[in-house]
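Undergrad: sequence first, then the predicted structure, then my questions.
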Amino acid sequence: MLGAAEVSPLRAYIVLSLLTGARTEELRALRWDDVDLIGAPGVTPPLPPSISVIRSVRIGGDTKTRKSRRRLGMPQRCVTVLRDHAERPGADTSPNALVFATRTGSEMDAHNVRRSFRKVAADAGLNAAEWAPREMRHSFVSLLSDSRMPLEHISRLVGHSGTAITEAVYRQQLRPVLEHGATAMDDVFPVADP
């Protein structure tokens, strides 16, 4: 998917969505003053580059819940694509400008984002009809779960009020707990090879 996004106008949007787990309605409301491309590397402990998720395109402009307001550290790939995105011709990077905007500077419409996203999915060889921008968030959860990140951390990163919500919404993406129990017991009570 990331390779197919290289030439897409949604490149930075897709990379940020996949690597931070931000909701699509949160990214569509992201403003440049919510973005810190430098962080504070000189403090102890160092602060990474980050985005502040404090609004969305929902009615009233608020995030889905209070816990959805969060600061997300950005991997270097996000910093690089956002710098490239800021340097594109005609980009408005004034503090109050939207990071992902239409040519006129207004909020991107969900339908247009979905249509552009599905083109990237098709270019990646995926069945575009089965993919929507929210799939990046699901993939984010899957990748963290597969990396053995604790559910509590995943829950905080995606802005849920607790792990029960994360488990209910992403049960398909989370590694089954049964697997962890069996693995732990095999380690405690190993079976000798015959």
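TA: Right, received. Where do you want to start?

Undergrad: C-alpha only now, for contacts and for neighbours.
TA: Will do.

Undergrad: wait, a helix at residue 159?
TA: No. Residue 159 is assigned coil when assessed by DSSP: H, G, I helix; E, B strand; the rest coil, not a helix.

Undergrad: ok, and here's another one to check against it:
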Amino acid sequence: MAKVRKRVLPSGEVRFLADYFDGSGKRRSKQFDKRKDADAYLVKVRRDLQLGVHVADSASLTVREASRLWLDRCADDGLERSTRDAYDQHVRLHILPLIGAKKLTQITTPSVHTFADDLRSGGCSPDMVKRVVRSLGAIFGEARRRGYAATNPVSDAQIKVGDRRKNKRPDIPSKADLRAILNAAQGKHRALIVTALFSGLRASELRGLRWDAVDLKAGVLTVKTRVDAWGEFGPPKTSAGERDVPLAPIAVTTLKQQRLAIGANGPAGLVFPSDEGTPLNHQNIINRIWDPLQIGAGLYTLHETKRDEDGEPAKVTRYNFHALRHAAASLFIEQKLSPKRVQTLMGHSSITVTFDTYGHLFEDAEADQTAVAEIEARLLRE
């Protein structure tokens, strides 16, 4: 039977003990300063016992202990190293300093909101707040699976991470800039730039592309591998990442030239290998290929204060490498491909991602004008 008992400590202070038996018949108790808090706790315990989800404070883990179980589970599940490292940073840099010592049973939905507020006030970006809170939810999910937590307070938290109206549209190169890029892309790295532009592959997918996934006769490449930041091969980010992508004639031609230049049986059979035959390093693509190409194409501005090694104003390039992927999507959409087809070609996990990123490109200004003119005509006729 659950009941509240008054207890007088040797110091003379009064405490109220909430006494009860858990689902396994083990006697449990928790001490409170006020009777009303003890009564409220027992009400919650009775409800949780009826639902079969009660976990006593003494049987619960700290957030620190639960975090370690979750990170171990991520490793056992074979998540990519970059993903595991990101999760480890969420835990080590953000979760443990703020709530690592707390028991899981002490974390409530209101305290999740407080945690998110503390992250924001500590300088975390809205996107980072969202990622860290999501990781906290995953920690609770693993704890619940193991029976160390009764509920997941993160699932009921409505965390606002910023005004969506402030989200910028992707920076898509103009056609004039794309032509300048193609004209400047010469030599052994031309095939990389052309393929990126006309296929929309992610940089990691380009770096992991092998010749056995390229059918030059049919003009199609198959995305089935990617290379992470440490040069390790793995599957695409999601199951939707595995896809067939048609190649424009210019891409087929440049890939044929690439195959003649390097052969198809080199180390790992890579389409775009480094000079050592290993996957290209992403930062090297930026520093040694992409940025010099843009400078050669005149796509840069001069920095007001920074200087290069010659003492001249530093040249700041206009686009990041991902802009080629955005350009490919814009060209697909311009050709009136359906949103679902664009989602497939881009390897997006859902159509929502496609619309969130490129929804404005599906707009038809001429059709909109025709529609509002018809609305006006119908209104005035009546």
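TA: That came through, no problem. Keep in mind that what you see is a predicted model, and the values were worked out from it rather than measured.

Undergrad: list the contacts for the closest residue to residue 74 of the first structure other than its chain neighbours?
TA: Spatially, and ignoring its direct neighbours in sequence, residue 74 of the first structure is nearest to residue 50 (4.9 Å; CA to CA, 6 or more residues apart in numbering). For residue 50 of the first structure, the contacting residues are 35-37, 39, 71-74, by CA atoms under 8 Å, 6 or more residues apart in numbering.

Undergrad: how close does the residue nearest in space to the middle of the first structure get to residue 124 of the first structure?
TA: Geometric centre of the first structure, nearest residue: residue 21, 2.2 Å, by CA atoms, centre = their mean. For residue 21 of the first structure, the distance to residue 124 of the first structure (CA to CA, to the nearest Å) stands at 20 Å.

Undergrad: check residue 154 of the first structure too.
TA: Distance from residue 154 of the first structure to residue 124 of the first structure, counting by CA to CA: 27 Å.

Undergrad: so which of the two has more stuff around it?
TA: Using other CA atoms under 10 Å as the criterion, residue 154 of the first structure and residue 124 rank with residue 154 on top: 21 against 15.

Undergrad: double-check that residue 72 of the first structure belongs to a strand.
TA: Yes. Using three-state DSSP, the assignment for residue 72 of the first structure is a strand.

Undergrad: related to what we said a few turns ago, kindly reformat the contacts of residue 50 of the first structure as JSON lines containing neighbour count and distance to residue 183 of the first structure.
TA: Converted to JSON lines, the contacts of residue 50 of the first structure look like this (neighbours: other CA atoms under 10 Å; distance: CA to CA, whole Å):
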{"residue": "35", "neighbour count": "21", "distance to residue 183 of the first structure": "41"}
{"residue": "36", "neighbour count": "16", "distance to residue 183 of the first structure": "41"}
{"residue": "37", "neighbour count": "19", "distance to residue 183 of the first structure": "40"}
{"residue": "39", "neighbour count": "16", "distance to residue 183 of the first structure": "39"}
{"residue": "71", "neighbour count": "16", "distance to residue 183 of the first structure": "34"}
{"residue": "72", "neighbour count": "20", "distance to residue 183 of the first structure": "32"}
{"residue": "73", "neighbour count": "19", "distance to residue 183 of the first structure": "32"}
{"residue": "74", "neighbour count": "19", "distance to residue 183 of the first structure": "32"}
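
Undergrad: show me the subset of the residues you listed that the second structure keeps too.
TA: Retained in the second structure (both residues aligned by TM-score structural alignment, their matches' CA atoms under 8 Å) from the contacts of residue 50 of the first structure: 35-37, 39, 71-74.

Undergrad: for the aligned partner of residue 122 of the first structure in the second structure, grab the count of nearby residues.
TA: Matched across to the second structure, residue 122 of the first structure falls on residue 295, judged by TM-score structural alignment. Look at residue 295 of the second structure: counted by other CA under 10 Å, it has 17 neighbours.

Undergrad: for residue 295 of the second structure, which non-adjacent residue is closest in space?
TA: Counting by CA to CA, 6+ apart, the nearest residue to residue 295 of the second structure once its immediate chain neighbours are dropped is residue 317, at 6.6 Å.

Undergrad: now the strands: where do they sit in the first structure?
TA: With DSSP state E, the ranges of strands along the first structure come out as 35-36, 50-53, 70-73.

Undergrad: mean deviation, the second one versus the second structure?
TA: After superposition onto the second structure, strand 50-53 of the first structure lies on average 0.7 Å away from the residues it aligns with, using mean CA distance after the TM-score superposition for the first structure.

Undergrad: from the chain's centroid, how far away is that strand?
TA: The chain centroid and the centroid of strand 50-53 of the first structure are separated by 11 Å under CA atoms, centre = their mean, to the nearest Å.

Undergrad: so where in the second structure does it end up aligned?
TA: Using TM-score structural alignment, strand 50-53 of the first structure corresponds to residues 220-223 of the second structure.

Undergrad: for the first one, same thing?
TA: Correspondence between strand 35-36 of the first structure and the second structure is established over residues 214-215, with TM-score structural alignment as the criterion.

Undergrad: mean distance, the matching stretch to its aligned residues in the first structure?
TA: Relative to the first structure, stretch 214-215 of the second structure is 0.8 Å off (mean CA distance after the TM-score superposition for the first structure).

Undergrad: and that stretch, how far from the chain's centre?
TA: 29 Å.

Undergrad: before we move on, what about stretch 214-231 of the second structure?
TA: A distance of 22 Å separates the centroid of the chain from that of stretch 214-231 of the second structure, by CA atoms, centre = their mean.

Undergrad: check which residues of that stretch are buried.
TA: Using 16 or more other CA atoms under 10 Å as the test for burial, stretch 214-231 of the second structure gives 214, 216, 220-228, 231.

Undergrad: hang on, residue 182 of the second structure packs against residue 194?
TA: Yes. If you go by CA atoms under 8 Å, residue 182 of the second structure and residue 194 touch, sitting 7.1 Å apart.

Undergrad: so which of these two has more stuff around it?
TA: For the pair residue 182 of the second structure and residue 194, the greater number of neighbours falls to residue 194 (22 against 16), based on other CA under 10 Å.

Undergrad: so what's that one up against?
TA: Applying CA under 8 Å, 6+ apart, we find residue 194 of the second structure in contact with 182, 250-251, 254.

Undergrad: residue 259 of the second structure maps to what in the first structure?
TA: Alignment note (TM-score structural alignment): residue 259 of the second structure maps to residue 86 of the first structure.
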